[in-house]
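> Sequence first, then the predicted structure:
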Amino acid sequence: MRFSEEFRDPALAEKLFTEIARTAEALARTRTRPITVMEVCGGHTHTIFRYGLKDRLPDTIEFAHGPGCPVCVLPMGRIDDAITLARRPEVMLTTFGDALRVPGAQGSLLQARAAGADIRMVYSPLDALELARKNPDREVVFFALGFETTAPSTALTVLRAAREGIKNFSLLCQHILIVPTLRALLEQPDFAVDGFIGPGHVAMVTGTRPYDFVATTYNRPFVVAGFEPLDILQSLLMVLRQLESGQAKVENQYARVVPPNGNPAALAAMRQVYETRADNAWRGLGNIASSGLQLRAAWSAFDAERRFPLTPHNVPDPASARCGAVLTGRIRPAECPAFGRECTPDAPLGALMVSSEGACAACYDYEGARQVA
């Protein structure tokens, strides 16, 4: 049996579906509205839609698709900042492939490349550093995206560039943090989420302890989960059992990968290289205090925002694409008026339709034909 098959076993799935239904039925007797569970990570959203998990769940359970896809919460103005840098003749802009199609007010990076800007897709910041080595006459800028999952690799790349004395490499830093974002969601008075399926990949770096406040301060169950179908189902059952018992705690379903204290080396690299931004803009969510990372002054030589004259762009989200309402669980993807009409994967209006981990893209890919009225 291959490793993945162990976590896709139909017989085990049936047992979990049965127990989920039993627990949900017991909970429904004491409630007047459905149980809403937010899966924080876009990878979880993709698994839920791809395997049709929600179609087998009782009507008394609803998923809310959270803000755990870094491309999906990328502000339009930040795309315009990247395009402005890429249009400089001396700059070679590099970034991950799923960022190329995100729309900004000036179009996408893919469109800017078609118009002549030197924009290249890379698979890691080390690929961007290698381009800087091979092109000493160019300024190679890495548009750094991602949560705590990818921030350590960028930090380690900066440290390597410094050790090697590579001076034509810099970052446009858009790394973001999930913990202050969850706190901002929970502070909203109308946030009607009963529990969380927590981000497994982020927790590989952070560990589980940073999420204790979700249970202790806000009295919501929080279960760090893996990404296979059985991981999601087991984690959902763990959330439901906490609700049934009246408990709220942090549990680790993904213990085969996630240690309680996270990855000390990764966390140390982040502390050495980054500091938090006082305010950080999110698409659909507005400014969230201390939710983004920037380079410390000691590493300013690698900061593209300090190296090049750059006036940040502030661009409002398109009014018709209700990304913020989807990200906070207020509506489902298909309830957005632009879904499947003016906003599709081929012509995305909102960022949730761009990335394969975006809630709207997953919904469209696996349920599009029956969701668009």
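Thanks, I have it. Numbers count the residues shown, from 1 in each chain.
> from here on, contacts and neighbour counts on C-alpha atoms
Noted.
> What segments of the stretch 151-300 of the chain are strands?
For the stretch 151-300 of the chain, applying DSSP state E, counting those that start in this stretch gives strands covering 169-175, 195-199, 222-225, 250-252, 274-276, 279-282, 286-289, 293-295.
> and these as a markdown table, adding mean neighbour count?
Output for these, formatted as a markdown table (neighbours: other C-alpha atoms under 10 Å):
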| stretch | mean neighbour count |
| --- | --- |
| strand 169-175 | 25 |
| strand 195-199 | 27 |
| strand 222-225 | 30 |
| strand 250-252 | 23 |
| strand 274-276 | 18 |
| strand 279-282 | 19 |
| strand 286-289 | 16 |
| strand 293-295 | 23 |
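> The ones you listed: which one's closest to Val141?
Closest of the strands of the stretch 151-300 of the chain to Val141 is strand 169-175, at 4.9 Å (criterion: C-alpha to C-alpha).
> Which other helices and strands does the closest one contact?
If you count contacts as 3 or more C-alpha pairs under 8 Å, 6 or more residues apart in numbering; DSSP states H and E, strand 169-175 packs onto strand 139-146, strand 293-295, helix 304-307.
> closest to Pro180 out of those?
With C-alpha to C-alpha, the closest approach to Pro180 among the helices and strands packed on strand 169-175 belongs to strand 293-295: 11.8 Å.
> Please name every helix or strand in contact with the closest one.
By 3+ C-alpha pairs under 8 Å, 6+ apart, strand 293-295 packs against strand 169-175, strand 274-276.
> any idea of the angle the first one forms with strand 139-146?
Right, strand 169-175. 20 degrees (axes from the mean of the first three to the mean of the last three C-alpha atoms, to 10 degrees).
> Next up, a structure to set beside the first:
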Amino acid sequence: MRKSLPADKPPWEIILVQNNKLLKQQQQQQQQQQQQQQQQQQVFEVWEWRKYSTEEERATAKERKGFTDVERHCIIIRAEHSIGDGVSLVELGLRLLTDERGIVLNEVAEPPVLKAAAAAAAEHFCLLPTPTALLLRLIASAAPMSLLLLKQIKTAAQATLNDVFVAAFTGAVRRYCELQGDFQFSSCKPNKLPKALLACAFYRRTAGLPNSSPLLLRNRFTLTPLSLPVHCNDPKERLKKVKQAPVYFCGSEVTELQVVYPNLIPQVRVHLTLAAVCCSPAPRHVLQQLQQQQQQQQQVEMRMEVEVVSYADRVFFSFVFDPAIVVDGHKIPSLFTDEVYRLADAFGIPRPPQEAQHQQQQQQQQQAAAAK
């Protein structure tokens, strides 16, 4: 059960806890003990350099001797909404204290130096949809679908599950507009396509990877405004366009609002280093990085929330919408399911038996209505 957050608090919170020094007497005792230990033996931390993925990281990690007599820090992250699993959140916290090669940064006495990195991480949560209780919105859900069917579509299309979900939702948006008598997407120009904030992950060395590499997109993510190919009527072509969007983004010069770690900017070639984001009804949060190359402000207002959850080999789709904007939003989940089955038909994948019977009954009813 969701509970609304206080209006004066954002839906995320990052706390940097520094170990305070002990009393002067205890410090003196520890210093004396450390001096005695250092005289007897030299203490090093053990680094498992064999676990690093590349030769460069292994070579650098092998040379590390670790830190001794350094105050440690603890990062606590609380988020009402998250697009990463627990492991990703732990990695996110670790990235705040490491450079692009995974090496621990030089620690300093004053924690405020880490504020820029903490703001970069917090911006991920700031851009996420605010809790449903804060707005007068409704939720509509679709009947659970088979995860195996979606995996078959993924394999046949050589895409990811996220690509399949985005393509199906894009088709659902197009059909919803057509049902409302709005055919603006039938002849929509590419530069007029609607955009959605999608979670895109970037590998640290995308420059040397081919577009088909499975390492191109990983679970280190950023929220990226990508165009939805609603102008494509064919579901197969629509999925192809969805697949190309993140790959094109990785190799392009991006000037729109992006939230990335400072050490990833050279890899993804993003020039924006200062952004002001307003996520209604959350307060304004400012992300400011150390090296300013360009300044830009953009208002981001989340109007709807789409969630796809996989559990027990079933996929559950839910859609949170504002009825003042999306009049018949309850139709979108069923349209999403229909678009998934259209993708299955396009790739020659048989539908589940129950869905096949339901489709056959609908065809018979349509034929009977046409005969009358």
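Sure, I can see it. What you are looking at is a predicted structure, and each value in this text was computed from that prediction instead of being measured.
> Would you report the TM-score computed for these chains?
After superposition, the two chains reach a TM-score of 0.27 (TM-score structural alignment, normalised by the length of structure 2), with 161 aligned residues with a C-alpha RMSD of 6.5 Å.
> does Pro225 of structure 2 really touch Ala245, like I thought?
No - using C-alpha atoms under 8 Å, Pro225 of structure 2 is not in contact with Ala245; the gap is 10.2 Å.
> Redo the strands of the stretch 151-300 of structure 1 as a markdown table? Include distance to Glu25 of structure 1.
A markdown table is the format used below for the strands of the stretch 151-300 of structure 1 (distance: least, C-alpha to C-alpha, whole Å):
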| stretch | distance to Glu25 of structure 1 |
| --- | --- |
| strand 169-175 | 41 |
| strand 195-199 | 17 |
| strand 222-225 | 21 |
| strand 250-252 | 23 |
| strand 274-276 | 44 |
| strand 279-282 | 37 |
| strand 286-289 | 37 |
| strand 293-295 | 43 |
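> So which of those strands is nearest Glu5 of structure 1?
Short answer: strand 222-225, nearest of the strands of the stretch 151-300 of structure 1 by C-alpha to C-alpha, at 17.1 Å.
> what packs against the closest one?
On a contact count with 3+ C-alpha pairs under 8 Å, 6+ apart, strand 222-225 of structure 1 meets strand 195-199, helix 200-206, helix 229-245, strand 250-252.
> ranking the ones you listed by burial, who's on top?
Of all those, strand 195-199 carries the top mean neighbour count, a mean of 27, counting by mean count of other C-alpha atoms under 10 Å.
> got the angle between it and helix 229-245?
150 degrees.
> Any idea which of the strands of the stretch 151-300 of structure 1 gets closest to Met38 of structure 1?
Ranking those by distance to Met38 of structure 1, with C-alpha to C-alpha as the measure, places strand 195-199 first at 4.9 Å.
> gap between Leu171 of structure 1 and Arg271 of structure 1?
Shown here: Leu171 of structure 1 relative to Arg271 of structure 1, a distance of 17 Å by C-alpha to C-alpha, to the nearest Å.
> count of residues packed around Ala61 of structure 2?
Ala61 of structure 2: 20 surrounding residues under other C-alpha atoms under 10 Å.
> I meant Val268 of structure 2, not that one.
Val268 of structure 2 has 21 neighbours, counted by other C-alpha under 10 Å.
> which non-adjacent residue is nearest it?
Cys250 (5.9 Å; C-alpha to C-alpha, 6 or more residues apart in numbering).
> ok, the one you found touching Gln244?
No - between Cys250 of structure 2 and Gln244 there is no contact under C-alpha under 8 Å: 10.1 Å.
> which of the two has more neighbours?
Taking neighbours as other C-alpha under 10 Å, Cys250 of structure 2 and Gln244 compare with Cys250 leading, 22 against 13.
> how far away is that one from Ala201 of structure 2?
Using C-alpha to C-alpha, Cys250 of structure 2 is found at 10 Å from Ala201 of structure 2.
> Please apply the same query to Gln361 of structure 2.
Taking C-alpha to C-alpha, one finds Gln361 of structure 2 at 42 Å from Ala201 of structure 2.
> Then Val277 of structure 2?
Distance from Val277 of structure 2 to Ala201 of structure 2, by C-alpha to C-alpha: 20 Å.
> If I take the helix or strand harbouring Gly66 of structure 1 and helix 229-245, what angle do their directions form?
Assessed by DSSP states H and E, Gly66 of structure 1 sits inside strand 61-68. Computed by the same axes, to 10 degrees, the angle separating strand 61-68 of structure 1 from helix 229-245 equals 110 degrees.
> Packing partners of the helix or strand following strand 61-68 of structure 1?
Per DSSP H and E, the first helix or strand lying C-terminal to strand 61-68 of structure 1 is helix 76-86. Judged by 3+ C-alpha pairs under 8 Å, 6+ apart, helix 76-86 of structure 1 is in contact with strand 91-95, helix 109-114.
> switch to 10 Å and redo it
Applying 3 or more C-alpha pairs under 10 Å, 6 or more residues apart in numbering; DSSP states H and E, one finds that helix 76-86 of structure 1 makes contact with strand 91-95, helix 109-114, strand 119-121, strand 139-146, strand 169-175, strand 279-282, helix 304-307.
> Next, format the ones you listed as CSV and append distance to Thr154 of structure 1.
Putting those into CSV (distance: least, C-alpha to C-alpha, whole Å) gives the following:
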stretch, distance to Thr154 of structure 1
strand 91-95, 12
helix 109-114, 20
strand 119-121, 15
strand 139-146, 7
strand 169-175, 9
strand 279-282, 19
helix 304-307, 14
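> most neighbours per residue, which of the helices and strands packed on strand 169-175 of structure 1?
strand 139-146 (a mean of 24).
> any idea how far the closest residue to Pro264 of structure 1 other than its chain neighbours is from Leu156 of structure 1?
Among residues not flanking Pro264 of structure 1 along the chain, Val205 sits closest, at 7.8 Å (C-alpha to C-alpha, 6+ apart). Distance, Val205 of structure 1 to Leu156 of structure 1, by C-alpha to C-alpha: 14 Å.
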